[in-house]
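J.: pasting the structure only:
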């Protein structure tokens, strides 16, 4: 069983996210603990929020008092609702949260049925509960619960020393090609996206971008893809790498097939409606762009905002790591298009843009000019969400997919420098034969 412990400041957002699953018949409220009861026995977000309000009022100094925990058994485990209730109770007690108020939601919108627990890390007296050794304590709790409920254990995988981690690349390292390969060869297996734009939005989280190239060879038009490494400002900082270096799944032909398959699957997915509703709630409850991104990040949703050199938003892409789908805002609805967000955040963007100009009258980087937010915000916020302070895993080697409950096979240990050298030698041999 894999546990994820998220900490945030938005109780209403955490409750709304889970209640949406229930409203869409993709979830259920399994049990409540120390939560106000209602006359008719029905539960509402307002009722839940008022139950947690005394905890939040008692301690206003704790920056992230909201706990949003998910417990994820192996997809092969058959866990009954009664067992889920008891597992949640036992886990909270083992973690020192047994006396807290909490709500347990079951999610059934994906193959991996799992539970979410919403609670607080401050008690009714305003005392912050200790988070020391939280990761270790969570690991111990999960191992014990696996044995008690006969669950399939989440054991540490053996690793080939040559394997690369599925993580953002470091362009300063010597093995940039191997790093890119470890990402692009696996993304199509786990994520659905309908075009090059949404594919690049996902790649940007790993400091990578892809560009389509066209040309002519022996009178025939040819097209393909090349990949670049990016720095933290989103600027290209490497020579182009041909897609052929990374296997057929990284090439344009296979990607175009993936785009078509994704379009069919995504349009039939229930996750689209849930994502749309989650975004709409955040849009109407957040005070601005920064708060909006923070709320969605707490739900495992990344946002990639594209702006022109005047700061106007011309593209919004949402990366939902729960359903593993990537959507442009306009695909979700007209009310989530780039123009709508531009109007909502216009004053905030103008103020940041003016502040950027005042603070940087002669910016040396085009990134500041193109995106006035770069001075105050890091581009890869997903990895704030996966930071050890906010999220607990059972294996330091778990990558992005494991963080959201799946099992990603690591990239096979291949030496791409040798692969390139081999191809170059084959070309030389061909040229020699033609010369003879």
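T.: Received the coordinates, thanks. What you see is a predicted model; the values in this text were computed from it and never measured.
J.: hey, let's count contacts and neighbours off CA atoms from now on
T.: OK.
J.: now the strands for the stretch 201-350 of the chain?
T.: Using DSSP state E, counting those that start in this stretch, the strands found in the stretch 201-350 of the chain span residues 208-217, 220-229, 241-242, 301-307, 313-320, 325-328.
J.: Which strands or helices does the shortest one pack on?
T.: Spelled out, that is strand 241-242. When contacts are defined as 3 or more CA pairs under 8 Å, 6 or more residues apart in numbering; DSSP states H and E, strand 241-242 sits against strand 220-229.
J.: any idea how far residue 324 is from residue 189?
T.: Counting by CA to CA, to the nearest Å, the separation of residue 189 from residue 324 is 10 Å.
J.: With neighbour numbers in mind, choose between the two.
T.: Neighbours per residue (other CA atoms under 10 Å) separate residue 189 from residue 324, with residue 324 holding more: 17 against 11.
J.: what about the closest residue in space to residue 94 that isn't next to it in sequence, how many residues close to it?
T.: Using CA to CA, 6 or more residues apart in numbering and skipping the chain neighbours, the partner closest in space to residue 94 is residue 141 (6.2 Å). Neighbour count for residue 141, taken as other CA under 10 Å: 19.
J.: how close does residue 141 get to residue 18?
T.: Residue 141 is 24 Å from residue 18, by CA to CA.
J.: Next up, a structure to set beside the first:
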């Protein structure tokens, strides 16, 4: 789920299972929420089962199995991109900006105390997503943050070059605080477009088992 949310957060959306002691979590439920510009949840949550394509937890788990194979071809290139940037001994902000320039979005996961405990890379060019630990121990959140230069430099806003390409291709506009789009509309847009990039053979095999729309 963190890997999926690394992509969804670029569109101010998050998939949420609730707390571990909640009924929703225990029954494998899933909802989608809109986020404001500060990453805070806003609006009314939408059940996964009520969204076009039904991106429920069970649906996503099946997608994860397929994507585990599809993304392997992109793993080494992503590691090379990260390694080249680390050679410059960047600060955390410089690291994020440099990867953003390559179309790679970095999401640092923090606990309630603000401590970083996880990192996810969303490569918008190859449409693949990896948790740092999936790339190797050297790419875990702890290993990377320990190696960042501690020099204080002004943080600049990180842009995602991929957004313009995605907008031009799908007609989708990024959510604004004006609330032009709902979480449901955004998820429908993603579900409708991502099937275009799955190899024909894989699509045919999946359709034989069960007809369903799929996302990356």
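T.: Arrived safely, thanks for sending. Quick caveat: nothing in here was measured; it's all calculated off a predicted structure.
J.: Pick the most deeply packed of the strands of the stretch 201-350 of the first structure.
T.: The highest average neighbour count among those, using mean count of other CA atoms under 10 Å, belongs to strand 325-328 at a mean of 25.
J.: after superposition, how close is that one to the second structure?
T.: Its aligned residues in the second structure lie a mean 0.5 Å from strand 325-328 of the first structure after superposition (mean CA distance after the TM-score superposition for the first structure).
J.: What residues in the second structure pair up with that strand?
T.: Aligned by TM-score structural alignment, strand 325-328 of the first structure falls on residues 128-131 of the second structure.
J.: Show residues contacting the matching stretch.
T.: Around stretch 128-131 of the second structure, the neighbours that count as contacts under CA atoms under 8 Å, 6 or more residues apart in numbering are 2-4, 6-7, 71, 74, 118-123, 140, 216.
J.: try stretch 38-50 of the second structure
T.: Contacts for stretch 38-50 of the second structure (CA under 8 Å, 6+ apart): 12, 29-36, 54-56, 183-184.
J.: Repeat the analysis, applying 7 Å as the threshold.
T.: For stretch 38-50 of the second structure, the external contacting residues (CA atoms under 7 Å, 6 or more residues apart in numbering) are 30-36, 54-56, 184.
J.: With distance to residue 165 of the second structure added, can I get those residues in TSV?
T.: Formatted as TSV, the contacts of stretch 38-50 of the second structure follow (distance: CA to CA, whole Å):
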residue	distance to residue 165 of the second structure
30	29
31	28
32	24
33	24
34	22
35	22
36	23
54	26
55	24
56	27
184	21
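J.: quick one: residue 102 of the first structure and residue 93 touch, right?
T.: No - using CA atoms under 7 Å, residue 102 of the first structure is not in contact with residue 93; the gap is 11.7 Å.
J.: Report the contact partners of residue 332 of the first structure.
T.: By CA under 7 Å, 6+ apart, residue 332 of the first structure lies in contact with residue 276.
J.: I'd like the distance between it and residue 48 of the first structure.
T.: Per CA to CA, residue 332 of the first structure is found 29 Å from residue 48 of the first structure.
J.: what does residue 326 of the first structure give?
T.: 31 Å.
J.: next one: residue 183 of the first structure
T.: 41 Å.
J.: for residue 239 of the first structure, same thing?
T.: Residue 239 of the first structure sits 54 Å away from residue 48 of the first structure, going by CA to CA.
J.: what about the closest residue in space to residue 170 of the second structure that isn't next to it in sequence, which SS state?
T.: Computed as CA to CA, 6+ apart, the closest residue to residue 170 of the second structure that is not its neighbour in sequence is residue 193, at 7.0 Å. Using DSSP: H, G, I helix; E, B strand; the rest coil, the structure places residue 193 of the second structure in helix.
J.: Against residue 377 of the first structure, how distant is the counterpart of residue 90 of the second structure in the first structure?
T.: Counting by TM-score structural alignment, residue 90 of the second structure lines up with residue 287 in the first structure. Look at residue 287 of the first structure and residue 377 of the first structure: by CA to CA, they are 16 Å apart.
J.: now swap in residue 214 of the first structure and tell me
T.: According to CA to CA, residue 214 of the first structure stands 35 Å off from residue 377 of the first structure.
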